[in-house]
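Give me the fold of what follows.
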Amino acid sequence: MTQPHGEPIAESPDELREQVEQTRHALGRTVEALAGKADVKVRAQERAVEVKEQAALKAGELKSKAAEAASRVQDKLPDPVKDTAVRAAEQARAKAARAGRLIQDKAPEPVRARTAQGAQMARENRGLLLTAAGAGVVLWLLCRRKG
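The predicted structure follows:
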């Protein structure tokens, strides 16, 4: 014979205790799942991580486009302008490192992990970043000269 929800009827107190324990565990898992869905702070943090990942992807696309443009511009520059661009890129890198440390001290753990990944990518692509910064400086100088 079975109960209305399909479980067999316990024939001994031990079987009944076992069924009660299984029901408690199932109920506990259900409550945890519902609590997770209702936890606004955790969901907001998860969403923040998703948005940061999307922003990182877009930044990667923009970075590659900027690197291509910077490479084309840099080939046409005289050496003094190139030196100025390299110094500006180094200063920008130092300021970014300071800002990164400040953000890391105040950011939640999931954001810190993603930030660390982004910093690692920047270190691995340092030449590309310097080229992009140089191109930015050159474009700024060219616009300033025309205006």
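
Going by C-alpha atoms from here, please, whenever you check contacts or count neighbours.
Will do.

residue ranges of the helices in the protein, please?
Per DSSP state H, the chain has helices spanning 13-38, 40-74, 79-106, 109-124, 126-146. These are given in chain order.

Please tell me how far residue 77 sits from residue 90.
18 Å (CA to CA, to the nearest Å).

These two: which is more packed in?
More neighbours surround residue 90 than the other of residue 77 and residue 90, with 16 against 12 (other CA atoms under 10 Å).

now that one, nearest residue through space, not along the chain?
Nearest-residue entry for residue 90: residue 130, 7.7 Å, with adjacent residues in sequence omitted and distances by CA to CA, 6 or more residues apart in numbering.

Quick check: the one you found touching residue 87?
No - with contact defined as CA atoms under 8 Å, residue 130 does not reach residue 87; the gap is 9.3 Å.

quick one, which of these two is more surrounded?
Looking at residue 130 and residue 87 with other CA under 10 Å, you find the greater number of neighbours at residue 130, namely 21 against 14.

got a list of what the more buried one touches?
When the contact criterion is CA atoms under 8 Å, 6 or more residues apart in numbering, the partners of residue 130 are 86, 89-90.

Can you give me the distance of it to residue 84?
Distance, residue 130 to residue 84, using CA to CA: 11 Å.

what do the two both touch?
Between them, residue 130 and residue 84 share no neighbouring residue, with contact defined by CA under 8 Å, 6+ apart.

Please give the structure of this sequence too, so both can be compared:
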Amino acid sequence: MTQPPHDESTASSPEQLREQVEQTRHELGETVEELAARTDVKARAQQKATVLKEQAGAKAAELTGQVKVKAAEAAHLVQDKLPDPVKDKATTAAEQVRAKAGQAGQVWQDKAPEPVRAKAGQGARAARDHRTLLLVAGGVGVATWLLLRRRGGK
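Next up is the predicted model:
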């Protein structure tokens, strides 16, 4: 038999010996569980993947917010630099498009099959939900077209 460590006393009764054995079993069980967790590569990889996924989601949300701010700034810059006649034409065209869209919408409601109308409704809701982004993209497109047109004319 081995000698107990110097800091532990030997058991003076069978009951104390049983308690020491039970304590040792408990500590050994915890050690084995810890070692098993360290060697479970799949579980550790899944934990790491979860952490990375959460970090990527947070970064994507942060970048999306930054893009929205930059897009709004760009839209305001474009609106400020557009000449009044262009703004007036755009307003008039938008009103005409709304009127024609109302007429086309009624024809669409009368003629289109239900599954097609449902999908179109989903697309319209998505466009409405991202209206600012669509307007900014349109504004940037118009500004780019105007700049290219000016440069091409020189």
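
re earlier: so which of the helices of the first structure is the most surrounded?
Neighbour counts averaged per stretch over these are highest for helix 126-146, at a mean of 17; criterion: mean count of other CA atoms under 10 Å.

How far does that one sit from its chain's centre?
Relative to its chain's centre, helix 126-146 of the first structure lies at 26 Å (CA atoms, centre = their mean, to the nearest Å).

Ok, stretch 65-78 of the second structure next?
Computed by CA atoms, centre = their mean, the separation of stretch 65-78 of the second structure from the middle of its chain amounts to 19 Å.

Roughly how far does the residue nearest to residue 90 of the first structure sit from residue 69 of the first structure?
Taking CA to CA as the measure, residue 130 of the first structure and residue 69 of the first structure are separated by 13 Å.

What's the match for residue 124 of the first structure in the second structure?
Under the alignment (TM-score structural alignment), residue 124 of the first structure pairs with no residue of the second structure.

can you tell me how far residue 124 of the first structure sits from residue 130 of the first structure?
If you measure residue 124 of the first structure against residue 130 of the first structure using CA to CA, the figure is 12 Å.

go on, residue 74 of the first structure?
Distance of residue 74 of the first structure to residue 130 of the first structure, given as CA to CA: 11 Å.

what does residue 141 of the first structure give?
With distances defined as CA to CA, the gap from residue 141 of the first structure to residue 130 of the first structure amounts to 16 Å.

Equivalent analysis for residue 139 of the first structure, please.
Counting by CA to CA, the gap from residue 139 of the first structure to residue 130 of the first structure is 14 Å.

Check residue 143 of the first structure too.
The span separating residue 143 of the first structure from residue 130 of the first structure equals 20 Å under the rule CA to CA.

could you say which helix or strand contains residue 85 of the second structure?
Assignment of secondary structure by DSSP states H and E places residue 85 of the second structure within helix 84-111.

ok now that helix, how far from the chain's centre?
In terms of CA atoms, centre = their mean, the centre of helix 84-111 of the second structure is set 34 Å apart from its chain centre.

With stretch 44-54 of the second structure instead?
Taking the mean C-alpha point of stretch 44-54 of the second structure and that of its whole chain, the gap between them comes to 16 Å (CA atoms, centre = their mean).

Stretch 81-98 of the first structure now?
Stretch 81-98 of the first structure has its average C-alpha position 24 Å from the chain's average C-alpha position, going by CA atoms, centre = their mean.

again, but for stretch 29-48 of the first structure
Centroid displacement of stretch 29-48 of the first structure relative to its chain, using CA atoms, centre = their mean, is 19 Å.

equivalent range in the second structure for it?
On the second structure, the counterpart of stretch 29-48 of the first structure by TM-score structural alignment is residues 30-49.

and the end-to-end length of that stretch?
Using CA to CA, the gap from the first to the last residue of stretch 30-49 of the second structure comes to 26 Å.

Next: stretch 31-45 of the first structure.
Stretch 31-45 of the first structure has an end-to-end distance of 21 Å (CA to CA).
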